[in-house]
Each structure stands twice: as C-alpha cells, then as structure tokens.
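Asks: A structural model of the following input is requested.
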Amino acid sequence: MLGQEAAKMKRETGWLGSHLIQLEVTFRQNSQIKAVNQAFHLVFPVVLVGTLADMVRQTWLASTGYYFQTLHVGDWLMQRTVLKHYLSLLSAGTLGLVAMFMAFAVSYYLVAPVTKRTTDRLMVGVVAVTGLKFFNVDRLTLLNGQPVQWLSNNLGISGILVGILIGLIVGDGYRWGIQHWLLAEERLGQTMTIASIWLLVLAAGGLAWTLTQKGSLNATFLSLARWPFPLPHQLPGLLGFNLLTGLCQWLGILGPVASVGGQSVEAAQNLASVLTHAGWQIPHPITIHTVVDVYTNFGGPGMMLGLLLAIYLGHSNGAQRRVGAACLLPTLGNYNAPLMVGLPVVLSPILGIPFLVTPVVCSLLSWTCLQLHWVPAVAYPIANGTPGILQGFLGTGGNMAALALAGVELLISVLIYYPFVKWSRLAGEAAHHAEKTSH
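Replies: The predicted structure is shown next:
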C-alpha cells in the first residue's frame, strides 16, 4: 500500500517533487526539527503582532513612510507622537524578544516528550533563555568591572538562529540528563542539579566568548550578510549578495540586512544628477539598491509576495491560506518575518529552494534590462513600506517600463514558487499522516 502511494505521488509530482517531498517528510520527522517547527507555531502570533506594529509605525506614522506621505497622515491624525511611542513599545516587547522565545520553546518541546513534570519542562526553557543572555553581554561593561549590561538588540528576529541553536543544545543536554540520571527518585534534586550544571557550563561559554570575541554570537552570524563583495556594481557581486542574504534569512537571521558600504553615497549622487541635469543620466545605474532592493524584495527578501500569491493561486491547504491571509498586510509592506515564521520558510528544504533561486533570477533580469537601457535606473528616494511592485515605478518618476518589469518579475516569482508550495503542502500532509500512524 505504501509503495502504491509513493508511486502515485511520483506520477503526480514528478521525480524532483517526489524526492523533495520525501526529504521534507524525513526532515520534519526529526525530533530536533519537530521541536523547532513547534516553536515557530508558538511564536508566530508574537511575530505577527510585532511586525504589524512596526509596519504601522514606520509606514503610517513616520514622515518617511509611504502611507504617511500619500494619505497626508500628519494633517488629520491626532496624538501621532503618543501612538508612535505605543507602537514602538509593542514592537520592542514582541519582535525584540523573539530569539529568547525561540530558545525557551525549542528546549521546552525537546524535553516535553521525555517527562511529564511541568517543572522540568519549564526549567529547561529558563536555562536556555539564561544561556542566550550569557552570549549577549556588553563586553566593555564586563571587562571594566561595571554592572553587566545585555545586548538587547541581538535578542530579536535577527537572533532567531542563535535562539534555535541555544535551545537545541540546552534541550538535548537536559533531556539526556533526565533520561540517564541515576537518582531518578529524587526529582527535586535531579532538577536542581541538571539546571545548575547547565547554568555553570553556559556561563563559562559566554565568558569565554566575551573575552575572546569583540562581537556577540548573533553579530558574528549577521556579519556574513554584510560581506564586502569586491564587485558590488557587477553581476557576480549582486548575485553573491542575493544568495548570502537569502541564506542568512533562510537560517533564521531575519530583519533588515545592511547593504554593501557606500550605497547611500551613490544613491545621493544619482539623485543629484537627475535633479541638476537634463535627461536621466545617472553615474551609478548598477548598484544593490537599483537592482536588488527595488526589483527582488517584493514582500521582503526572497520575493515573498510571489510566495503569497502562489499560495492563493495553487491548491494550498487551509493552514497555508490562513497563514497567508494573516500575513497579507505586512507582506504588501515588504515585511517578510511573519510569513517566514508562519509557514515556516525558515529551515524548510522545499521552500528554501525557490526562496534562494527567485531573487537571483529576478536580479539577472533586472541587471539585463538596466544594461540594455530598457528601463531607467531608480534615482528618487523610495518611502518605507512602498508596495514592492511600485518601487521601480515611483523611483524613476513614473516610468511605465519600470512598472512593466516589476510586473514581469512578480509573475516569474509566482511561477517559480508555485510547484514548491504544492510540494510543501503534500509533504506536510504526508508528515502528519506518518505521525498519526506511528502513534
């Protein structure tokens, strides 16, 4: 029976689809990945609320926001400053602590299957959160003998990867201790001993890192996405930046990623040239901003707007559609964190492929059109939260060729994502069926 189902799936999805589905099912059945995915489901509402708050603050209430400028929000909204403060607090209290939530949840879900004691389940989460803090210490306060301060900026969505790693390490170690502890009758002593050992080990690891490294663990991972490519204005540098940014995002380093140095200066020179000279002759037509930021980040890095449309155009299941509906507003504003966590795209073998490939294909097309002068390069500043498909149009002063290019690239992204969304749905159903039959 299982062989017949596998043969049927292979006929429906093809060789590539069937192999990717099998890989995804095996991946999801791993206890480590299962705990990570359960943690994503737990923190998704927190990420969604925080992202919506951050989006409203930056796009509706800030003077550089798209809706603030187009709807003249400053002329009619009362108490705008108070509302900005409120949304800043809401965003910081949610998005700013996501890495801690992930460390807690991953370790909790790893220990939950081996013990029914609530104390053990909660204690491992507390230990994981504490360990994450040990690796996010303000180095100068520790070395100068001052009261220790924490690097709270590294505990948000850009620290999800570190939170996952800490949660896995602590959760696995704690679980091993529960399963192999000799004095199992003394439960309180067992809990205290295991927790104390892990706190001492993590504190020693955090101290060793702080004394030998100038940056935090999270900053070390994030620095990979700020690679100083030697050819930022040529195709290899653009594609390399795309791939590295996508890889970091897929691993869980979410949030804005800094571009190659000097981009702001070049953007200012492009704008000055357009304002002071006749025609549209700009000195830097090929930059990460004019190619990558404008044409490959619809819905955020990875062309997530294409993924969202593929979910609704394809035969997606109810769970995928509900996540897509919840993430519609932030995705239209180019905030991809809710969709990355909600599906999840992070650490998904199937969805990771189009997530990495789509921006590269769109960058190739954008670079070609700019090189052949089929579209002008963007010169005008683009307001925060401008819908991705309108960025090229508005940044070129209303050029229809730029709008057409954006439309073509959005269509290409949907076509690339479409089969992978279907395969991801089938993999999820197969994994769920396999879990039910195993019980």
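Asks: only C-alpha atoms for contact and neighbour calcs from this point on.
Replies: OK.
Asks: who's in contact with the residue nearest to residue 418 when sequence neighbours are not counted?
Replies: Excluding the flanking residues, the one nearest residue 418 by C-alpha to C-alpha, 6 or more residues apart in numbering is residue 310, at 5.0 Å. Counting by C-alpha atoms under 8 Å, 6 or more residues apart in numbering, residue 310 touches 414, 415, 417, 418, 421.
Asks: Of the residues you listed, which is the most crowded?
Replies: Using other C-alpha atoms under 10 Å as the neighbour test, those are led by residue 417, with 26 neighbours.
Asks: give me the number of residues near residue 96?
Replies: Neighbour count for residue 96, taken as other C-alpha under 10 Å: 22.
Asks: For it, give its distance to residue 61.
Replies: Going from residue 96 to residue 61 by C-alpha to C-alpha, to the nearest Å gives 20 Å.
Asks: Would you mark the buried spots in whatever helix or strand residue 204 lives in?
Replies: Element membership of residue 204 [criterion: DSSP states H and E] is helix 187-212. By neighbour count on 16 or more other C-alpha atoms under 10 Å, the buried set for helix 187-212 is 190, 191, 194, 195, 198, 199, 202, 203, 206, 207, 209, 210.
Asks: need the residues you listed in a markdown table with distance to residue 170, can you?
Replies: Shown next, in a markdown table, are the buried residues of helix 187-212 (distance: C-alpha to C-alpha, whole Å):
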| residue | distance to residue 170 |
| --- | --- |
| 190 | 16 |
| 191 | 14 |
| 194 | 10 |
| 195 | 10 |
| 198 | 7 |
| 199 | 10 |
| 202 | 9 |
| 203 | 12 |
| 206 | 14 |
| 207 | 17 |
| 209 | 17 |
| 210 | 19 |
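Asks: Next, the structure of the following sequence, for comparison with the previous one:
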Amino acid sequence: MDTFSNHLINFGQKVTKIKILKVIRSAFQQFMPFTIIGAIATLWTAVICNNQNGLGALWEPIMKLDFLNPAFTAVNFCTIGCISIGIALFMGIELGKENGVRTTFAGLLAVLSVFIVSPIQNIVTNDEGEVLATIKGIFENNLSSKGMFTAMIVTIVVVTIFSKLCQVEQLKIKMPEQVPPGISKSFEDLIPAGLSVVIISFVGLAVNLLTGGLYLNDLISKFIQQPLMGIGGSLPGFLVFAFLILLFWSVGIHGESMVSGILNPLMTALLLENLTMVQAGGEATNIINWVFFRIFLCTGGTGFGLALTLAIFLVGKRADNRAIAKVAIVPNLFNIVEVNIFGVPIVLNPILIIPFILAPIVCILFGYFMTFIGLCPVYYIQLPWTMPPFLFGFFASGGNFMGGLIQIIAVIISTLIYMPFVMAYEKQQNKEDELRLESEN
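Replies: Prediction:
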C-alpha cells in the first residue's frame, strides 16, 4: 500500500506541474461565475417566465414579466454564448503569466486570434442555392461551447509563439529612455505580436483553401472536440475519470485538480450543449455532463462524504468518529469533503477506501440508468457546486422534482454502502486500542 501510494503521489506531483493543464484548469475556474450567471438567466427564460413548458404554463400571471426575457437572453448570450472568448482570455492571461510575458496583452492577443480564424460572414441561400444575402459578423456558433476547443488550441499556439518571439532581442523595437515604460514595452511587443497573428491567420487561410471552404473550427470540432466529448460523455469513459479522481483522493491528492484540465472542458461542453438544445425548444440528450458529475460523484463532497457522515451517525459508536461527523455534517451539506478525507480519515485507510470508491461508482451507474429510462431528467443548468443536495438536482433539471429526488436516493444508497464498512472500521479501531492498552500495561 505504501509503495503504491508513493508512486501515485509522485505521478500526481508531475501531473500538477504540467503547464497547459494548469492553465486550462485555472481558466475554467475563473470563468465559472459567468457560466453560472448565464445559467441563471436561462432558468428565468426557459423555466420561470415561459408559457410553453415552464412556470408560465401553470401560473399565467408570471408571464406579465415576460418583457424582462430579452434582458436575460442578452445575459445568457454574453456569458454562455461567448464562453469561447472568455476561456481564450483567461487562458491567454494564465499562459502569459507562466511564460513571463505581459498577461493582459497575452489574453487580448488570444481573443483576437480566435476572431481571426473565425468566419466573418455567412451567406444566406434559398432552396435552389441562390444567394439571398451576405451577413457579416462573428456568430454565436463560433463563440459558444462549439468553438471552445478551437479557442483553447488557438490560445495555446498563439501565446506560445508570441512568448518565444519575445525572447528574440532582434525583434524588439527599442525606444529612447525618455519614453514612458508602458509605451516602450508596447513597441517591444509589436513585432512578436504582429508575427503571431499573421502566422495564425495564415493557418486559418490555409485550412480554408485546402478544405474547400471549411474553417479551423469546423475541423477541430469534427476531429477533436466531438470525439473527445463522445469518450468523456460515454459511461465507460466517465467511469475511468471517476475512478482516477477517487483513487487520487484516497492517497491525499485533490482528485478533481488532477483531471480537471481534461475533464472540465468536456463536461462543460456537454452541459452547455444540453442548454442550447433546451433553449431551441428541444430536449437535453447528454446524460453525462458537468452537473451529472457533481451529483453522482460529489454529492456531500467527492466520494459521497455526506453518506459517510450519515453512516457514522447511524451505526458508529465511537465518540471520536461521531465527534468528527458532527464537524463534517455542515461542510458536507455544501459538498465539502476535506473533513472526512483527512479527519476520519479516508486517506490511506484500506477499509474506508473501498466504499469511498464503490459508492460513487454504484451511484453513477444508478443515475445513468435512472436517466436512461426517463425517471431522472437530463441536467442542463450549471449551478454553484456548493448547492445543497436536492436543491442542486431540482434546479439543475429546470425545476423538476425528480431531479432532486434521485439525488437524495443516491445519498441513501451511498449511506447503505458505507454502513458495514464503518462498523468494520470501528472494530479495527477498538482492537488497536486494546493492543495499545496491553502494550502500555
């Protein structure tokens, strides 16, 4: 056990030092408040003030407030609808910081580069193929979750090129000492920035010419984003991610941080795709997404920490364990698990590691099956991850009671799984206490 945990800890330390994964993780963490704001705006237009399938269909007076819907629609567009731009900005800033260049400049450079490789006009035709109009502008299809992987890749490429070019002294325009430092630095970055955007612009043009009219986002979406979403959104693929997260936590490494650089873009894209479907009047179809991950892996904290706390209250007899449970219960209600992980502890505890991994795996299978047969709604609204159980499932499913009930049932299932292991752990603790007393006497 010690040898295995040491290898896992060493591996975890190496992964956390990977620059790109750290940049992606940080960017998504910083943009999350805007995603939640956009989701709340959608909650208003799709669930509350909606007379088709929302509260407005049951209580008509609420529709007197439908004049507010355009404002909430605008909020949604400028947050979730433009998530690719936000991710590019934050990734550019973080990568610039890692590479030692001006952070805000690198972030803006990333955003401009995303615009550069995006189509700037759409041609509208009739059924016979005749051109009716040419509409200029950058469209939501390239700024929303569908363009997210393009934004990530373009940002990494452009900021990396810019950072490398900034190290070439011959490319820096030197200004006299009398020139203010801000202006002087801008001239130093002029040629590296110019070359960077020209290079990415040529790449976008080459793709367009060689593919007969396709854009970079089309290729990345088809050959990278969709296949990865297919893997991460599949039950086997998600179970692998879940197992890795739980395995890292079992040796004291923050599991979500280890895989979030890969998992967050996939889960977020799947969730936002659901949201887009609902906004268009359809139904969400991606069972596995960011909310599914939070509910069936992390309710009460990763590994269903709330279930462990409840199991201790129900079958635990030792005063020390019950004291820890009393401290853990409030954080667990807000999905914080560190008290359980390091207090009980779960870390390097051979007995409790088993239900810590088993309970979420069982609940993932349970949640997937319940959703597949239609008893649990497909989740599509992102909420703060600290939202208490039931409320999380209820609001994330657009106010569907079953969305919250299934989450509570998952907590009950997990509690039942933890109970025999808590009893076995306390027996081991009692034996250790007896041996210690004998040795002292």
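Asks: Just give the number of residues close to residue 404 of structure 2.
Replies: 22.
Asks: Just give me the residue right at the centre of structure 2.
Replies: Nearest to the mean C-alpha position of structure 2, by C-alpha atoms, centre = their mean, lies residue 264 at 3.1 Å.
Asks: sec struct for that residue, please.
Replies: helix (DSSP: H, G, I helix; E, B strand; the rest coil).
Asks: And it, how close does it get to residue 380 of structure 2?
Replies: 15 Å.
Asks: what do you get for residue 401 of structure 2?
Replies: Distance from residue 401 of structure 2 to residue 380 of structure 2, by C-alpha to C-alpha: 14 Å.
Asks: So the two - more neighbours on which side?
Replies: Shown here are residue 401 of structure 2 and residue 380; by other C-alpha under 10 Å, residue 380 has more neighbours (31 against 16).
Asks: Which helix or which strand is home to that one?
Replies: Going by DSSP H and E, residue 380 of structure 2 is not in any helix or strand.
Asks: That one against residue 267, yeah?
Replies: No. Using C-alpha atoms under 8 Å, residue 380 of structure 2 makes no contact with residue 267, being 11.0 Å away.
Asks: How many residues are close by residue 161 of structure 2?
Replies: By other C-alpha under 10 Å, neighbour count at residue 161 of structure 2 equals 18.
Asks: which SS state does the equivalent of it over in structure 1 fall under?
Replies: Matched to structure 1 by TM-score structural alignment, residue 161 of structure 2 sits across from residue 173. Judged by three-state DSSP, the three-state class of residue 173 of structure 1 is helix.
Asks: Neighbours of the closest residue to residue 375 of structure 2 other than its chain neighbours, how many?
Replies: The shortest distance from residue 375 of structure 2 to any non-neighbouring residue, by C-alpha to C-alpha, 6+ apart, is to residue 402 (7.1 Å). Look at residue 402 of structure 2: counted by other C-alpha under 10 Å, it has 16 neighbours.
Asks: residue contacts, residue 402 of structure 2?
Replies: Neighbouring residues of residue 402 of structure 2 by C-alpha under 8 Å, 6+ apart: 375, 376, 377, 394.
Asks: Please compute how far the helix or strand containing it lies from its chain's middle.
Replies: Using DSSP H and E, residue 402 of structure 2 falls within helix 401-440. Here helix 401-440 of structure 2 is found 30 Å from its chain centre; the criterion is C-alpha atoms, centre = their mean, to the nearest Å.
Asks: in it, what counts as buried?
Replies: 401-408, 410-423, 425-426.
Asks: Equivalent analysis for stretch 238-253 of structure 1, please.
Replies: Under the neighbour-count criterion of 16+ other C-alpha under 10 Å, stretch 238-253 of structure 1 has 238-253 buried.
Asks: do stretch 355-372 of structure 1 as well
Replies: 355-367, 369-370.
Asks: Just give me the match in structure 1 for residue 88 of structure 2.
Replies: Aligned partner of residue 88 of structure 2 by TM-score structural alignment: residue 103.
Asks: average distance between the helix or strand harbouring its match and structure 2?
Replies: Per DSSP H and E, residue 103 of structure 1 falls inside helix 98-111. Following superposition, helix 98-111 of structure 1 is found to deviate from structure 2 by 1.8 Å on average (mean C-alpha distance after the TM-score superposition for structure 1).
Asks: can you state the direction angle for the helix or strand following that helix and helix 187-212?
Replies: Later in the chain than helix 98-111 of structure 1, the nearest helix or strand by DSSP H and E is helix 118-134. With axes from the mean of the first three to the mean of the last three C-alpha atoms, to 10 degrees applied, the angle from helix 118-134 of structure 1 to helix 187-212 works out at 10 degrees.
Asks: tell me what the helix or strand that helix 118-134 of structure 1 is followed by is packed against?
Replies: Where DSSP H and E defines the elements, the next helix or strand beyond helix 118-134 of structure 1 is helix 139-143. If you count contacts as 3 or more C-alpha pairs under 8 Å, 6 or more residues apart in numbering; DSSP states H and E, helix 139-143 of structure 1 packs onto helix 187-212.
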